[in-house]
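1. A predicted structure for the sequence below; I have some questions about it.
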Amino acid sequence: MNLLRKSLLRYATFFLFIFLIGNGVFALRIVRYPYLQNTTEDSLIIVWITDQNGDSLVEFGLTPELGQEANDPTSTTRHAVQLSGLATDTTYYYRVKTNGQILSEIESFKTANGADNPYFTMTIFGDSGEGTSAQHAVAAQIAAIQPNLILHTGDVIYPNGADFFYNARYFDIYRDTIKAVPVFPCLGNHDYLTSRGGPYLRNFYLPDNAVVPEHKGRYYSFNYGGAHFTVLDTELVPGGVGNADQRAWFEADLVAAQDALWKFVYFHRPPFSSGRHGSSISIRNVVAPLAEKYNVDYVFSGHDHTYERTTPILDSAPSSKGVLYLVTGGGGASLYDVGRSDWTAFSGKFYHTSKVTVENLILTLESVDSTGEIQDSFVWRKGVLVSSISNQTGEPRPDAQVRVLIGARQRAQRATDGDGIALFYVAEGEYALEASAPGCQTQIIEGVRIQAELLTEVPVSLSCP
């Protein structure tokens, strides 16, 4: 009798299980809400995670009625669908499905601005992933800013970058922002502690333009609204930013970006800092000379849990015209004390995100603390310098090289185009201009005055015997 009861109970349990599945009681669930990755002018990736395997489908369109689809039939719990052929600087609506089941509300995103529309807002922060009340407060300020894109300066997940913590200490906290705004992060030292950043590389779908295959996603670059962004890996083994492959890629990337209106570089460990960790001299020795040579505007970092903005720096010293550096490591982890150095313009110990607004030739930086107060602000204005290089008979020299100098220091270098013209975007101030071409005498023009937001034309006639 007991055996019969056990058999009946076993069959009843089995049929109940089948009934529950058929009626959706054990339906597939979303365990990570959609987030945007690698937004460009005409494409982006939408990512979500489910608790069961299934296909991946995104419905999208120019209105909430949607009307278009992109899908991947592969059965998986980690879903990543690329939308391509999109219009630049355009708002789209979307929702995600797996196995025919709608898993999100209708959300929206905007594609990246092109170079002809250099107007955007970004937020920059780092050292965030402890799940603290401070992290939640900073996240609320980021959401209130409504940026076009977000940069993260590393240490996304404490204590060790483990996948286990990603939902609670990142995705859940920023969910309502990252469903509409792309985040472009870099690796921090804590992110490296699990499989040398393996969970980070699985969770973020980043540009894969690093030349060495095993370095893809560790350092990369992208464009947005006329600006060029270069992201480095300070933790790369061996050598960090001094790794031969990464350094060569870094310089080649800056060379290719010389036409960008703004050039930003960011990574985790700071080359200039008055905080607990202080300046990384090895990183400074690699980054600063290249940043100066190729006219980088701003270098962002974290690692020190502080806020510190420098004056322009040239040759490791304060200057009226040089590269600006920012430590913005107050994203949520416990704060550090911070002092001042001779190149410090402002420093403070407070939770924050850095808001940067680009409006053509004007950049405005505001440090927004966890209560929404602005603790520091700064405006950087550029002018346009156009030099037309010809020989003494008036023929253009497309083979000329032009350098912009501050004293004897090179600030920027450019080859002329087919019409013998070189174009520079530089800060307001006085410069010298050096022009040279094969078979011609080098000419230096002193006292070239650049005014903010204005165009200055400097014709140069070379003597070419």
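-> Ah, there it is.

2. rest of the way, CA atoms for contacts and neighbours
-> Will do.

3. was I right about V404 contacting A427?
-> No: in this structure V404 lies outside contact range of A427 using Cα atoms under 8 Å: 11.4 Å.

4. where do the strands sit along the stretch 351-465 of the chain?
-> Secondary structure of the stretch 351-465 of the chain by DSSP state E, counting those that start in this stretch: the strands cover 352-359, 362-369, 374-391, 401-406, 409-415, 421-427, 429-436, 443-450, 455-462.

5. Please report the residue range of the longest helix in the protein.
-> Longest helix of the chain, by residue count under DSSP state H: helix 2-22.

6. re earlier: so which of the strands of the stretch 351-465 of the chain comes closest to I281?
-> strand 409-415 (20.4 Å; Cα to Cα).

7. Quick check: buried residues in the closest one?
-> Q410, R411, A412, Q413, R414, A415 (16 or more other Cα atoms under 10 Å).

8. Can you add distance to L261 and give these back as a markdown table?
-> Output for those, formatted as a markdown table (distance: Cα to Cα, whole Å):
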| residue | distance to L261 |
| --- | --- |
| Q410 | 18 |
| R411 | 15 |
| A412 | 13 |
| Q413 | 14 |
| R414 | 14 |
| A415 | 16 |
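
9. and of these, the nearest to R449?
-> Out of the buried residues of strand 409-415, the member with the shortest distance to R449 (by Cα to Cα) is R411, at 14.6 Å.

10. Over to T74. Which of the three states is it?
-> strand (DSSP: H, G, I helix; E, B strand; the rest coil).

11. Could you measure from it over to D42?
-> From T74 across to D42, the span is 24 Å (Cα to Cα, to the nearest Å).

12. just S274 next, same as before
-> Taken as Cα to Cα, the span from S274 to D42 is 41 Å.

13. Look at those two and report which has more neighbours.
-> Counted by other Cα atoms under 10 Å, S274 and D42 do not tie: S274 has more neighbours, with 22 against 18.

14. Would you check that that one makes contact with Y336?
-> No: using Cα under 8 Å, S274 makes no contact with Y336, being 10.4 Å away.

15. Just the residues contacting the longest helix of the chain, thanks.
-> F26, A27 (Cα atoms under 8 Å, 6 or more residues apart in numbering).

16. same for the helix or strand following that helix, what does it pack against?
-> Moving toward the C-terminus from helix 2-22, the next helix or strand (DSSP states H and E) is strand 30-37. Applying 3 or more Cα pairs under 8 Å, 6 or more residues apart in numbering; DSSP states H and E, we find strand 30-37 packed against strand 44-61, helix 175-178, strand 183-185.

17. Can you tell me which of the ones you listed is nearest to H268?
-> Counting by Cα to Cα, H268 lies closest to strand 183-185 out of the helices and strands packed on strand 30-37; the figure is 9.6 Å.

18. Now do that closest one: which elements does it pack against?
-> Checked by 3+ Cα pairs under 8 Å, 6+ apart, strand 183-185 has strand 30-37, strand 149-152 packed alongside it.

19. And here is the other one:
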Amino acid sequence: MSHENDQLVRPRILAGWTTGLLLLIVSVSSQWWATGYSQEEQTSPIRLLRHPYLQKGTGHSMGIAWMIDDDQPCSVEYGLTRELGHVVQSGKSQRMHFVEITGLEPDTRYYYRIRSGKTWLTPSDESYHFSTHATDVRRPFSFVVLGDSGQPEPGDQCPLADLLRSLHPKPDFIIHTGDVSQRWALDEAEYDLLAFGVYRDTLRNTPFYPTQGNHDWVTDWEHGLDPLYPRYIAPGRLDSRLTERFDMPFWRVFQSPRDNADKTVAPFSFRYGNAMFVCEGGAGRGAGRSLAEKRFAEAGVTWRFFYSHYFGLAGNAVPGGDLGWKPPLPQCDLTFRGHIHVYSRSAPYGPHQSVDLLVGCSGSGIGSSYFESVVTPQNPHGLRPGITEWNEKCPHLIHILVD
């Protein structure tokens, strides 16, 4: 009997030992898998979702914006050489980051890199640089005007992006007359597709100062915000603070100097050398007049530029497609606007002999229908009197050199 029991016990002990070993192996394996997985998650590198772009430049400062794929703090290292040597923190754990580097020398190139923790988000590449605005009124400079951008497809914006990179001299900055998105700007991702994805290599080292167009306004019937709201609202009632109040993507993506009397996102201005630029910024008819009167009168200002999506001096190339200033702007040399998808240039106009340029097709569909609706035997091109140049055939940009 005892022998039989012993034979029964030994297999049970062996089976129990085997089961225990199996459980131990499973436990160790599970622990290793969980630990390994956790370590892999913790060491997974942060990645850029939106590559850096330059905003709010002055003679002594520059802003850099970017977006990452996780809520983490970041920092920017910068310096006069690629050895860098200075650091500014964007310390909040967030995806969208913006830092403003101050205390810089005017008209000076600085190199920069962005990191999150120990992870470099940008390479040590000389294309990651910025130059502060010139303050010397004798310094020549150039800039590019874009407007009503389109889809990032061959034959659309991409050839313009290639042209922009090949311009000589390299433009010191870019202004945009609105409709950076040709959709309805319902989401920030539209700007990643329609702007940052196309002009990424340029925007990392060339400041970009857009105004807000009608397509950059969110459709929001609940709050009474029609996409064409800026156009049809009574003069003086439109307030750019609405874009902040309803958290519209445009002013989350782009930064404003907020240098108007109310410290709102628009209108705004900036200076470069002997030139002053005032942007209506989507704030509505008349919103930039008082700011222009103040800024255009500053000492040392030789050239005065104003840009908007709708409003100009001489009227668009196509009758019926514009909103003018009544009374007109103060003394101004050039006005730029978009909305109508063609290019036109006016003869000198008004008491100050200003020139009005319509820059309305930097990649969007050509607006031939605008011309067709007003073509007559006496006016075969459908153009209003006073237009000296026009382009209704291809996308375009303007490169302006100031000497």
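-> Here it is on my side, so go on. Everything quoted here is computed from the prediction, not taken from an experiment.

20. on that earlier part again, of the buried residues of strand 409-415 of the first structure, which is the nearest to G330 of the first structure?
-> Nearest member of the buried residues of strand 409-415 of the first structure to G330 of the first structure, counting by Cα to Cα, is R411, at 31.2 Å.

21. Go ahead and flag the most central residue of the second structure.
-> F254 (5.2 Å; Cα atoms, centre = their mean).

22. That one maps to what in the first structure?
-> Matched across to the first structure, F254 of the second structure falls on F204, judged by TM-score structural alignment.

23. Repeat that for R139 of the second structure.
-> So R139 of the second structure corresponds to P118, using TM-score structural alignment.

24. And D70 of the second structure, by the same measure?
-> Applying TM-score structural alignment, one finds that D70 of the second structure aligns to Q52 in the first structure.

25. Am I right that its match is in contact with L28?
-> Yes: the criterion here is Cα under 8 Å, and Q52 of the first structure meets it with L28 at 5.8 Å.

26. sorry, back to before: what's the nearest residue to the match of R139 of the second structure if we skip its chain neighbours?
-> Leaving aside its chain neighbours, P118 of the first structure sits nearest to G225 (4.4 Å; criterion: Cα to Cα, 6 or more residues apart in numbering).

27. can you tell me which residues contact that neighbour?
-> A112, N113, G114, A115, D116, N117, P118, Y119, F120.

28. about what we covered before: most neighbours per residue, which of the helices and strands packed on strand 30-37 of the first structure?
-> The highest average neighbour count among those, using mean count of other Cα atoms under 10 Å, belongs to strand 183-185 at a mean of 25.

29. Which positions in the second structure sit opposite that one in the alignment?
-> Against the second structure, strand 183-185 of the first structure falls on residues 208-210 (TM-score structural alignment).

30. And the matching stretch, how far out from the chain middle?
-> 6 Å (Cα atoms, centre = their mean, to the nearest Å).

31. And stretch 153-164 of the second structure, by the same measure?
-> 17 Å.

32. Just the buried positions in it, please.
-> Applying 16+ other Cα under 10 Å to stretch 153-164 of the second structure flags D156, Q157, C158, P159, L160, A161, L164 as buried.

33. hmm, who's touching it?
-> So stretch 153-164 of the second structure is contacted by 149-152, 198-199, 202, 362-364, 395-397 (Cα under 8 Å, 6+ apart).

34. let's go with 6 Å and repeat that
-> P152, Y199, G363 (Cα atoms under 6 Å, 6 or more residues apart in numbering).

35. How many neighbouring residues does the second one have?
-> Which is Y199 of the second structure. Residues near Y199 of the second structure, counting by other Cα under 10 Å: 20.

36. again, but for the first one
-> Neighbourhood size, P152 of the second structure [other Cα under 10 Å]: 19.

37. Where does the aligned partner of it in the first structure sit: helix, strand or coil?
-> Matched to the first structure by TM-score structural alignment, P152 of the second structure sits across from G131. Following three-state DSSP, we place G131 of the first structure in the coil state.

38. Spatially nearest residue to G131 of the first structure, not counting backbone neighbours?
-> G131 of the first structure sits nearest to R169 (Cα to Cα, 6+ apart), 4.7 Å away.

39. Check the spacing between the counterpart of the one you found in the second structure and E392 of the second structure real quick.
-> Residue correspondence, TM-score structural alignment: R169 of the first structure in this structure matches L194 in the second structure. Remark: distance between L194 of the second structure and E392 of the second structure (Cα to Cα) = 22 Å.

40. Might you report the residue contacts of D69 of the second structure?
-> R47, L49.

41. Repeat that for A210 of the first structure.
-> A210 of the first structure neighbours (Cα under 6 Å, 6+ apart): K216, Y220.

42. any idea how far it lies from E251 of the first structure?
-> Distance from A210 of the first structure to E251 of the first structure, by Cα to Cα: 12 Å.

43. Contact partners for H305 of the first structure?
-> Counting by Cα under 6 Å, 6+ apart, H305 of the first structure has contacts G329, G330, L335, Y336.

44. wait, is the last one part of a helix?
-> No: under the criterion used here (three-state DSSP), Y336 of the first structure is coil, not part of a helix.

45. circling back to that earlier point, after superposition, how close is the match of strand 183-185 of the first structure to the first structure?
-> Compared with the first structure after the fit, stretch 208-210 of the second structure shows a mean deviation of 0.7 Å (mean Cα distance after the TM-score superposition for the first structure).

46. can you list contacts of that stretch?
-> I174, I175, H176.

47. please redo it, this time with the cut-off set to 10 Å
-> By Cα atoms under 10 Å, 6 or more residues apart in numbering, the residues outside stretch 208-210 of the second structure that reach it are 53-57, 144-147, 172-180, 202, 250, 254-256, 269-270, 279, 281-282, 307-309.

48. What does L16 of the first structure correspond to in the second structure?
-> That one, L16 of the first structure, aligns with G36 by TM-score structural alignment.

49. V26 of the second structure versus that match, what's the distance?
-> 15 Å.

50. what's the answer for S166 of the second structure, then?
-> 62 Å.

51. quick revisit: of the contacts of H305 of the first structure, just say which sits nearest to D369 of the first structure.
-> G330 (8.7 Å).

52. Which position in the second structure pairs with the closest one?
-> Under TM-score structural alignment, G330 of the first structure pairs with C361 in the second structure.

53. now S221 of the first structure
-> By TM-score structural alignment, S221 of the first structure lines up with S269.

54. Likewise for E69 of the first structure?
-> Using TM-score structural alignment, E69 of the first structure lines up with V87 in the second structure.
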